[in-house]
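In: Here is a sequence with its predicted model. Questions after.
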Amino acid sequence: MTQTPPTDLARRARTLLDLHTAPDILTLANVWDVVSAQVVAATGARALATASHSIASTFGYPDGENIPLELHLDMVRRIVQAVDLPVSMDFEAGYGNPGETTRRAIEIGVVGGNLEDQMRPLDEAVTAVEAVMAAGREAGIEFVLNARTDALVRADPEAPRSRVIDEAIRRGRAFLDAGAPVVFVPRLVARDEIQAVVEALGPRKLTVISVPGASLPARELQDLGVARVSTGPFTQRVALTALQDAAAALLAGGTLPEGTRPLN
């Protein structure tokens, strides 16, 4: 039996969906714990997304569903409760049961999520997308699934690039047909390839990740029709780079950086 969700949950879900279809690109600096969520929220962010890689690293686990789901969900719950923004959770490939994992995520206040296809047979990947969307409907919310295809991540280096892009498009179209509102194609950074995928999927249907030193600026991605750009584990790496650099300078006889702010 479908439960009527709290009004606030439905509102956050609708807000997150609207942010993906708005003319302005949705830019998400991924977070991994409460303080990172609070710091990003304070910049005027309109929504938050967690990074599974970063949360796993926080607890000493390698990426790839090695962190126990209970521990992962507990951290995401803490993030959701710490901010007054829609939160999307990266639940990787769904921990063996995408529908149930989505239901559990919704129970802690999550209103969107990333789901990896890991290049499974397309019918299996589509079934997983359908399970996630069904869980959202059962909860009575418009769950914002960012359906990820690993067509570029797992591509044969010797494969013609055009064939790799065509496969990303094929899978992306299938996920959209299955109800996902947007499709995530990591490692898609070249302007012409982004343009080709947007033309094939439609405007405000594509999400990409910002890669340091390789990606286009968010404003240019917006002009190309991209719906969303996120940062994955790179925001945590920015923080860790600053920490390591500061520690090295201190140990070399210096001081901590001038201008360090009391953000916690």
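Out: Looks like it arrived, so ask away. Please read these numbers as outputs of a predicted model, since none were measured by experiment. Residues are numbered from 1 along each chain as shown.

In: going forward, measure contacts and count neighbours with C-alpha atoms only.
Out: OK.

In: Show me where the stretch 101-250 of the chain has its strands.
Out: All strands of the stretch 101-250 of the chain, identified by DSSP state E, counting those that start in this stretch, fall at 112-116, 144-148, 182-184, 206-209, 228-230.

In: List of residues touching the fourth one?
Out: Taking C-alpha atoms under 8 Å, 6 or more residues apart in numbering as the criterion, the residues outside strand 206-209 that touch it are 146, 182-189, 197-198, 215, 225-232.

In: Compute the number of surrounding residues for Phe234.
Out: If you count neighbours by other C-alpha atoms under 10 Å, Phe234 ends up with 20.

In: Do I have it right that it meets Gly213?
Out: No - counting by C-alpha atoms under 8 Å, Phe234 stays clear of Gly213, with 11.4 Å between them.

In: could you pull out the helices for the stretch 1-150 of the chain?
Out: With helices called from DSSP state H, counting those that start in this stretch, the stretch 1-150 of the chain shows them at 7-21, 34-41, 52-58, 69-82, 98-107, 122-139.

In: that older thread, could you save the strands of the stretch 101-250 of the chain as CSV and add columns showing distance to Thr50 and mean neighbour count?
Out: Supplementary listing: the strands of the stretch 101-250 of the chain in CSV, determined by distance: least, C-alpha to C-alpha, whole Å; neighbours: other C-alpha atoms under 10 Å:
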stretch, distance to Thr50, mean neighbour count
strand 112-116, 9, 25
strand 144-148, 12, 28
strand 182-184, 15, 27
strand 206-209, 13, 25
strand 228-230, 10, 24
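
In: Out of the ones you listed, the one nearest Glu130 is which?
Out: Glu130 lies closest to strand 144-148 among the strands of the stretch 101-250 of the chain, at 10.1 Å (C-alpha to C-alpha).

In: what helices or strands is that closest one leaning on?
Out: Packed against strand 144-148 by the contact rule (3 or more C-alpha pairs under 8 Å, 6 or more residues apart in numbering; DSSP states H and E) you find helix 7-21, strand 112-116, helix 122-139, strand 182-184.

In: Go through the ones you listed and name the closest to Glu100.
Out: helix 122-139 (7.5 Å).

In: how about that closest one: buried residues?
Out: Neighbour-count burial for helix 122-139, with 16 or more other C-alpha atoms under 10 Å as criterion, is recorded at 125-126, 128-136, 138-139.

In: any idea how far that helix is from the chain center?
Out: Distance of helix 122-139 from the chain centroid (C-alpha atoms, centre = their mean, to the nearest Å) equals 17 Å.

In: what's the angle from that helix to strand 144-148?
Out: Put simply, helix 122-139 runs at 170 degrees to strand 144-148, going by axes from the mean of the first three to the mean of the last three C-alpha atoms, to 10 degrees.

In: Pasting the second one now:
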Amino acid sequence: MSVDTFRALHHGRAPGDPLILPGPWDVASATVFVDAGFPAMATPSMAIAAMLGYSDGEGTPPAEMFAAIARITRAVDVPVSADVEAGYGLPPAELVERVLEAGAVGVNLEDTDPKTRRLVEPHRQADYLAAVRAAAGDDLFVNARVDTYLRGGTSPDVAIERGKQYAAVGADGVYPIGAPPDHLRVLADGIGLPVNTAARPGDPSPRELGRLGATRITFGGGLQLQAMAALRTIAEQLTA
């Protein structure tokens, strides 16, 4: 599916009508989401890692991650964006080549160093994103994850400063993971790009998150965790 189609889904949306992107972890789950009518999807690295038997946080060999993404993209007729964590240490051009070969039209790229678990310096991350954009041209929707809240920050100003640097080098959207719902409007206005937020148990509904400023709603590994909880209940009933 076209990246243009996927990019267009992020624009011109009413505040209470965010783009809701479920996170498939295999072909079976992807088929369920397509049959339910979702116009696009975003693979979560956490859920795919669990499906493959690895830990989250770049514990999955890149070849296995890209193969899993490719199986999903081949099985569906809607655009798929891929969470590729921090890029698996791949040079930008190689990363872009492998993402496109897997059939994805977008990427999530986080700004936490997987080795130190600390934030990458913003200018260094901006340089990496700029190189990804140069290698991809317009062929990928680049969703730049901003991990300041995840790493203990509480100020939207810090996230906005990073987000503006990422926007300046060609990011299409930003994902200030862990941002409180009441910060979403400030972040969207301050950065000037579509803002992605994750819907988690106890949070406002996806539509309410849209009214609060989010353009795009994803779920991380949450949907797979819910599916596994349901499977555990079934398994317990079988032994009752």
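Out: Done, it's in. Note that the structure is predicted; figures quoted are calculated from it, not measured.

In: Can you give me the TM-score here?
Out: After superposition, the two chains reach a TM-score of 0.91 (TM-score structural alignment, normalised by the length of the second structure), with 230 aligned residues with a C-alpha RMSD of 1.4 Å.

In: just to revisit the earlier point, turn the helices and strands packed on strand 144-148 of the first structure into JSON lines, including distance to Ser88 of the first structure.
Out: Output for these, formatted as JSON lines (distance: least, C-alpha to C-alpha, whole Å):
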{"stretch": "helix 7-21", "distance to Ser88 of the first structure": "9"}
{"stretch": "strand 112-116", "distance to Ser88 of the first structure": "4"}
{"stretch": "helix 122-139", "distance to Ser88 of the first structure": "13"}
{"stretch": "strand 182-184", "distance to Ser88 of the first structure": "13"}
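
In: Out of the ones you listed, the one nearest Ser36 of the first structure is which?
Out: Among those, strand 112-116 sits nearest to Ser36 of the first structure (C-alpha to C-alpha), with 18.5 Å.

In: Can you state the mean residue-to-residue distance of that closest one versus the second structure?
Out: Strand 112-116 of the first structure, aligned to the second structure and superposed, deviates on average by 0.3 Å (mean C-alpha distance after the TM-score superposition for the first structure).

In: Where in the second structure does that strand align, residue-wise?
Out: Under the alignment (TM-score structural alignment), strand 112-116 of the first structure falls on residues 106-110 in the second structure.

In: same check, this time on stretch 147-154 of the first structure
Out: On the second structure, the counterpart of stretch 147-154 of the first structure by TM-score structural alignment is residues 144-151.

In: Buried residues of that stretch, list them for me.
Out: Those would be Ala144, Arg145, Val146, Asp147, Thr148, Tyr149, for stretch 144-151 of the second structure by 16+ other C-alpha under 10 Å.

In: for the first one, what are its contacts?
Out: With contacts defined as C-alpha under 8 Å, 6+ apart, the neighbours of Ala144 of the second structure are Asn108, Leu109, Glu110, Asp111, Leu129, Gly163, Tyr166, Ala171, Asp172, Gly173, Val174, Tyr175.

In: how close does it sit to Asp26 of the second structure?
Out: Ala144 of the second structure is 24 Å from Asp26 of the second structure, where distance means C-alpha to C-alpha, to the nearest Å.

In: do the same with the second one
Out: Computed as C-alpha to C-alpha, the Arg145 of the second structure to Asp26 of the second structure distance reads 23 Å.

In: again with Leu109 of the second structure
Out: From Leu109 of the second structure to Asp26 of the second structure the distance is 21 Å (C-alpha to C-alpha).

In: again with Thr5 of the second structure
Out: On the measure of C-alpha to C-alpha, Thr5 of the second structure and Asp26 of the second structure end up 23 Å apart.

In: if you count what's nearby, which of the two comes out ahead?
Out: A count of neighbours by other C-alpha under 10 Å puts Asp26 above the other of Thr5 of the second structure and Asp26, at 20 against 14.

In: Counting neighbours, what do you get for the nearest residue to that one once chain neighbours are set aside?
Out: Spatial nearest neighbour of Asp26 of the second structure, excluding adjacent residues (C-alpha to C-alpha, 6 or more residues apart in numbering): Ile72 at 6.1 Å. The tally of other residues near Ile72 of the second structure (other C-alpha under 10 Å) stands at 25.

In: and Ile72 of the second structure, what pairs with it in the first structure?
Out: Using TM-score structural alignment, Ile72 of the second structure lines up with Ile79 in the first structure.

In: who are the neighbours in contact with that match?
Out: Contacts of Ile79 of the first structure (C-alpha under 8 Å, 6+ apart): Asp33, Val34, Ala37.

In: now the second structure: which of those match?
Out: With both residues aligned by TM-score structural alignment, their matches' C-alpha atoms under 8 Å, the contacts of the contacts of Ile79 of the first structure that the second structure also has are Asp33, Val34, Ala37.

In: Make CSV out of those residues and add distance to Thr7 of the first structure.
Out: Output for these, formatted as CSV (distance: C-alpha to C-alpha, whole Å):
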residue, distance to Thr7 of the first structure
Asp33, 26
Val34, 24
Ala37, 23
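
In: For Ile25 of the first structure, state which of those is nearest.
Out: Nearest to Ile25 of the first structure among those, with distances taken as C-alpha to C-alpha, is Ala37, at 19.9 Å.

In: quick one, what contacts the aligned partner of Phe184 of the first structure in the second structure?
Out: Applying TM-score structural alignment, one finds that Phe184 of the first structure aligns to Tyr175 in the second structure. Neighbouring residues of Tyr175 of the second structure by C-alpha under 8 Å, 6+ apart: Asn143, Ala144, Arg145, Val146, Val195, Asn196, Thr197.

In: correct me, but Val120 of the second structure touches Thr112?
Out: Yes - using C-alpha under 8 Å, Val120 of the second structure is in contact with Thr112, at 5.6 Å.

In: which one of the two has more residues nearby?
Out: Thr112 (22 against 16).

In: looking at it, that one is touching Asp147, isn't it?
Out: Yes - at 6.6 Å, Thr112 of the second structure and Asp147 qualify as touching, with contact defined as C-alpha under 8 Å.

In: quick one: common contacting residues for these two?
Out: Contacts common to Thr112 of the second structure and Asp147, judged by C-alpha under 8 Å, 6+ apart, are Leu119.

In: The residue nearest to Val111 of the first structure when sequence neighbours are not counted: how many residues sit nearby?
Out: Take Val111 of the first structure and drop its neighbours on the chain: the residue closest to it by C-alpha to C-alpha, 6+ apart is Ala13, 5.0 Å away. When neighbours are defined as other C-alpha under 10 Å, Ala13 of the first structure has 24 of them.
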